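Student: What follows is a predicted protein model with its sequence.
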Amino acid sequence: MRLVFRVASGTGPATKEVYKLLNDLKLDSPVVNTLVGYSIEDSDIVIVVGDDKTILRSIFELGNRGVPVLGVSEDPTRGFLSQCTINELRYAINNIQKGMYSVEENTRLEVRVDDDKVVPAVNEAAIFPHISATLMEYTLSINDEMIWRDYADGVIIATPLGSSAYSLSAGGSLIHHDAPVFEIVPVNSIDITRRPLIVPNNSVITIDGVSSRHGVEVVIDGLARLPVKERIAITKNEVPCRFIHVDGPSSILSKIEKKIHLAEELLRIPPSAKLIIKILEYEGPLTYRDLVKRTMLPERTIRHALNVLVSRRLVAKKPLLRDARQKLYYLPTHLSSFNR
């Protein structure tokens, strides 16, 4: 068995900590900052050091290789997908070497766009207009049976693991991670009868007749954006994502309670603030001017929403490196872990 370390940065503190640990344990393990094109064997375990987005990106880079992943958080507080912190990594490696670990399998989506490109998704496939705050039209079918025609801000198809991510903040249900189902969540539909729908995970979910004034795209786990011309077909990916656990049963259920409290906090903020969170989630850090352009909301509304978000610590800000007079707004770790 070989341990392969994947870190977000090749020169950051976490990388130095990993090299120090490998030296202390006398391990000859490769350390890489991407898994794209890297030769991974079936017997390998990939240890990913970073936040939940880094872990998701690593699984995305692995494609359908199905290699078990141990998520390691750089922060004292574990992310949703991480099993331990960087300070606990030595203990985790010792347990892995002794065979004292388990592997949890989680179902993924297989997303086929316009009968062409196929990509896997751990959490969700989020289908939205290219420009925020505009409506899109689509038809939902399950196993070739039409369910509804809808006008909405978008629609999310989520796995059980992803049900506690973006779909939860959009009004979806929490689903036990072992349940053999997928969830379909309309986002801000103009028809109040359009509610979240749970379907068996052996279903073929089709979103077709897709249209919007500015075009439509599908966002995979907040990582990959693909333009959609007409149709998306979603099925169960035959290769699950696999997570290493070194402390007995999965810690996912214990983390859901924290997400529920955070979801309740998000329900109390105005719609403009929710829109800003969604845009920061998928666009990354943005300046005030960027947010005005992306949301197309009045500047007064943007200022009020940012004041609410910053005061509640749902959004953080820091000076822009190239111009300290401007601020860069971004999602703090606890909220990016919530959405991802």
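Tutor: Sure, I can see it. Numbers count the residues shown, from 1 in each chain.

Student: okay, CA-based contacts and neighbour counts for the rest of this
Tutor: Will do.

Student: now the helices for the stretch 101-250 of the chain?
Tutor: 166-169 (DSSP state H, counting those that start in this stretch).

Student: Show me where it has its strands.
Tutor: Ranges of strands within the stretch 101-250 of the chain are 102-106, 109-113, 117-121, 124-129, 136-142, 145-152, 154-158, 181-187, 197-200, 205-211, 216-220, 224-228, 231-236, 241-245, based on DSSP state E, counting those that start in this stretch.

Student: What lies in contact with the third one?
Tutor: For strand 117-121, the surrounding residues in contact (C-alpha atoms under 8 Å, 6 or more residues apart in numbering) are F60, G63, N64, R108, L109, E110, V111, R112, I220, D221, N237.

Student: Return the set of buried residues in that strand.
Tutor: V119, P120, A121 (16 or more other C-alpha atoms under 10 Å).

Student: could you measure the first one against I279, distance?
Tutor: Using C-alpha to C-alpha, to the nearest Å, we find V119 at a distance of 22 Å from I279.

Student: One more: the second one?
Tutor: Between P120 and I279 the distance, using C-alpha to C-alpha, works out to 22 Å.

Student: Make TSV out of the strands of the stretch 101-250 of the chain and add distance to I96.
Tutor: Supplementary listing: the strands of the stretch 101-250 of the chain in TSV, determined by distance: least, C-alpha to C-alpha, whole Å:
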stretch	distance to I96
strand 102-106	9
strand 109-113	28
strand 117-121	27
strand 124-129	30
strand 136-142	42
strand 145-152	47
strand 154-158	31
strand 181-187	31
strand 197-200	34
strand 205-211	38
strand 216-220	31
strand 224-228	32
strand 231-236	30
strand 241-245	9
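
Student: V69: which of those strands is closest?
Tutor: For V69, the closest of the strands of the stretch 101-250 of the chain is strand 241-245, at 4.9 Å, according to C-alpha to C-alpha.

Student: Any chance you could list what contacts the helix or strand that the closest one is followed by?
Tutor: For strand 241-245, the following helix or strand on the C-terminal side (DSSP states H and E) is helix 252-267. Residues external to helix 252-267 that are found in contact with it (C-alpha under 8 Å, 6+ apart): F80, L81, S164, L168, S169, K274, F338.

Student: wouldn't H130 be in contact with V219 here?
Tutor: No: proximity of H130 to V219 does not meet the contact threshold set by C-alpha atoms under 8 Å, at 10.1 Å.

Student: still on that earlier bit, dump the contacts of strand 117-121 to JSON lines, plus distance to E183.
Tutor: As requested, those are exported to JSON lines (distance: C-alpha to C-alpha, whole Å):
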{"residue": "F60", "distance to E183": "21"}
{"residue": "G63", "distance to E183": "22"}
{"residue": "N64", "distance to E183": "22"}
{"residue": "R108", "distance to E183": "12"}
{"residue": "L109", "distance to E183": "11"}
{"residue": "E110", "distance to E183": "14"}
{"residue": "V111", "distance to E183": "14"}
{"residue": "R112", "distance to E183": "17"}
{"residue": "I220", "distance to E183": "15"}
{"residue": "D221", "distance to E183": "15"}
{"residue": "N237", "distance to E183": "15"}
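
Student: next up, a second structure to put side by side with the first:
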Amino acid sequence: MNLPSDARNSSDPAHRALRFSHVAIVGKYQAPGARNAVDEIAHFLHEQGCDVSLERETALNTGLLQYPALDVSAMGKVCDLALVVGGDGTMLGIGRQLARYGLPLVGINQGRLGFITDVPFEAYREILPPILRGAYQEDARALMAAKVWRDGRCVFEATALNDVVVNRGGVASMIELRVEVDGHFVANQRADGLIIASPTGSTAYALSAGGPLLHPAIGGWVMVPIAPHTLSNRPVVVPEQSEIAVEIVSGKDASVNFDMQSLTSLLHGDRIVVRRSEYALRLLHPVGWSYFDTLRKKLHWNEGT
């Protein structure tokens, strides 16, 4: 049935042409029900007129081989949008890889918290159509680029969206860290470790260690000591242009991890250098989205009032 001309030209998002016509789906394929969820969303996208591809590991592990399977590089080059179906960990893993391509992402939450996968699975049919047609709010999240230097050589490097965490080993003793910001000595800290978190990561490990919540529009990092020996050693927020260097002075079996998804062991004298990455993650939210709505819901504020 043809629509009247006033309806075809309506500014209603439901009647607009697709802004994103080729959509890739990334699923948390290890989770129960993941196959059905990915397949259901893929069918829905076809109904909306989209071409659909699956991230290669998602396709192989769900057995949904009727859709084109793309690796990260191909997704970044040929797709207009990526839907991440899972939790924040799934978004962290794929977001770090796709950020360099400037591909926008929408997170559909099937995890527990969902600070950055904030579209409830049960509501995607109502929320996605306007986004697909260009009615959305965009939210850029800065990434951190980190390197481990040993004897003047870079022995490990990684990017992080949430945090870079220097930890002591399993031995019940503190480690001593020399901390510098932009080449200026800050302090020698004796603690269980140190968290360097982005505003995105301020709701993760840094929050449980007593760090502040940083709005994602704030350009800064927060350094949060883990169980410091000196109680006056408090979290510090520094500008995002800053370069933070952490040197291992003493302690056993220290390590550094990046978004809790990759790690490397450290030796005395190793330096972990963290600076802003040249890439940022593009997150899309429905119109009217508010960071404070997310905090209130996920942190259970105002319950019982």
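Tutor: Sure, I can see it. Just so we're clear, the structure is a prediction, and the values are computed from it rather than from any experiment.

Student: okay, among the contacts of helix 252-267 of structure 1, which ones form the most distant pair?
Tutor: The largest distance within the contacts of helix 252-267 of structure 1, taken as C-alpha to C-alpha, falls between L81 and K274 and amounts to 23.3 Å.

Student: In terms of neighbours, single out the busier of those two.
Tutor: For L81 of structure 1 versus K274, the count of surrounding residues by other C-alpha atoms under 10 Å is larger for L81: 24 against 18.

Student: The more buried one pairs with which position in structure 2?
Tutor: The criterion is TM-score structural alignment: under it, L81 of structure 1 has I116 as its aligned partner in structure 2.

Student: ok, and the closest non-adjacent residue to that match?
Tutor: With C-alpha to C-alpha, 6 or more residues apart in numbering as the measure, D88 is the residue that lies nearest to I116 of structure 2, at 5.9 Å, once sequence neighbours are left out.

Student: any idea what the one you found aligns with in structure 1?
Tutor: Superposed on structure 1 with TM-score structural alignment, D88 of structure 2 falls opposite D52.

Student: again with V273 of structure 2
Tutor: So V273 of structure 2 corresponds to A233, using TM-score structural alignment.

Student: Just give the closest residue to its match, not the sequence neighbours.
Tutor: Taking C-alpha to C-alpha, 6+ apart as the measure, A233 of structure 1 lies nearest to T206, with 4.5 Å between them; neighbours along the chain are not counted.

Student: Surely the one you found is in contact with Y138?
Tutor: No: T206 of structure 1 sits out of contact with Y138 when judged by C-alpha under 8 Å, with a separation of 9.8 Å.

Student: Let's verify D39 of structure 2: helix, strand, or coil?
Tutor: Using DSSP: H, G, I helix; E, B strand; the rest coil as the criterion, the local structure at D39 of structure 2 reads helix.

Student: Please pull up the equivalent of it in structure 1.
Tutor: Correspondence of D39 of structure 2 to structure 1, assessed by TM-score structural alignment: K16.

Student: Likewise for Y205 of structure 2?
Tutor: Match for Y205 of structure 2 (TM-score structural alignment): Y166.

Student: Let me know the distance separating that match from K236 of structure 1.
Tutor: 19 Å.

Student: Tell me how many other residues surround K77 of structure 2.
Tutor: Neighbour count for K77 of structure 2, taken as other C-alpha under 10 Å: 12.

Student: Which residue in structure 1 aligns with A140 of structure 2?
Tutor: Structural alignment (TM-score structural alignment) places A140 of structure 2 against E105 in structure 1.

Student: Could you report the neighbour count for its match?
Tutor: Other residues close to E105 of structure 1 by other C-alpha under 10 Å number 16.

Student: That one against R242, yeah?
Tutor: Yes: using C-alpha under 8 Å as the test, E105 of structure 1 is close enough to R242 to be in contact (4.6 Å).

Student: just checking, I272 of structure 2 touches V249?
Tutor: No: taking C-alpha under 8 Å as the contact criterion, I272 of structure 2 and V249 are not neighbours in contact, 12.0 Å apart.

Student: Which of the two has more residues huddled nearby?
Tutor: Ranked by neighbour count (other C-alpha under 10 Å), I272 of structure 2 and V249 place I272 first, with 24 against 17.

Student: ok, the residue lying closest to the more buried one once chain neighbours are set aside - contacts?
Tutor: Nearest in space to I272 of structure 2, with sequence neighbours left out and distances taken as C-alpha to C-alpha, 6+ apart, is V148 at 4.6 Å. Contact partners of V148 of structure 2, counting by C-alpha under 8 Å, 6+ apart, are C154, V155, F156, E157, D270, R271, I272, V273.

Student: what do you get for F20 of structure 2?
Tutor: Applying C-alpha under 8 Å, 6+ apart to F20 of structure 2 gives the contacts C50, D80, L81, L132, R133, G134.

Student: Looking at these, which is nearest D253 of structure 2?
Tutor: Closest to D253 of structure 2 out of the contacts of F20 of structure 2 is L81 (41.6 Å), distances taken as C-alpha to C-alpha.

Student: Would you mind measuring from the closest one to T200 of structure 2?
Tutor: In this structure, L81 of structure 2 lies at 21 Å from T200 of structure 2, with C-alpha to C-alpha as the measure.

Student: Over to P212 of structure 2?
Tutor: 12 Å.

Student: between the two, which one's more packed in?
Tutor: Under the criterion of other C-alpha under 10 Å, the comparison of P212 of structure 2 against T200 puts T200 first, with 21 against 18.

Student: can I assume that one is in contact with R141?
Tutor: Yes: contact criterion C-alpha under 8 Å: T200 of structure 2 and R141 qualify, at 7.0 Å.
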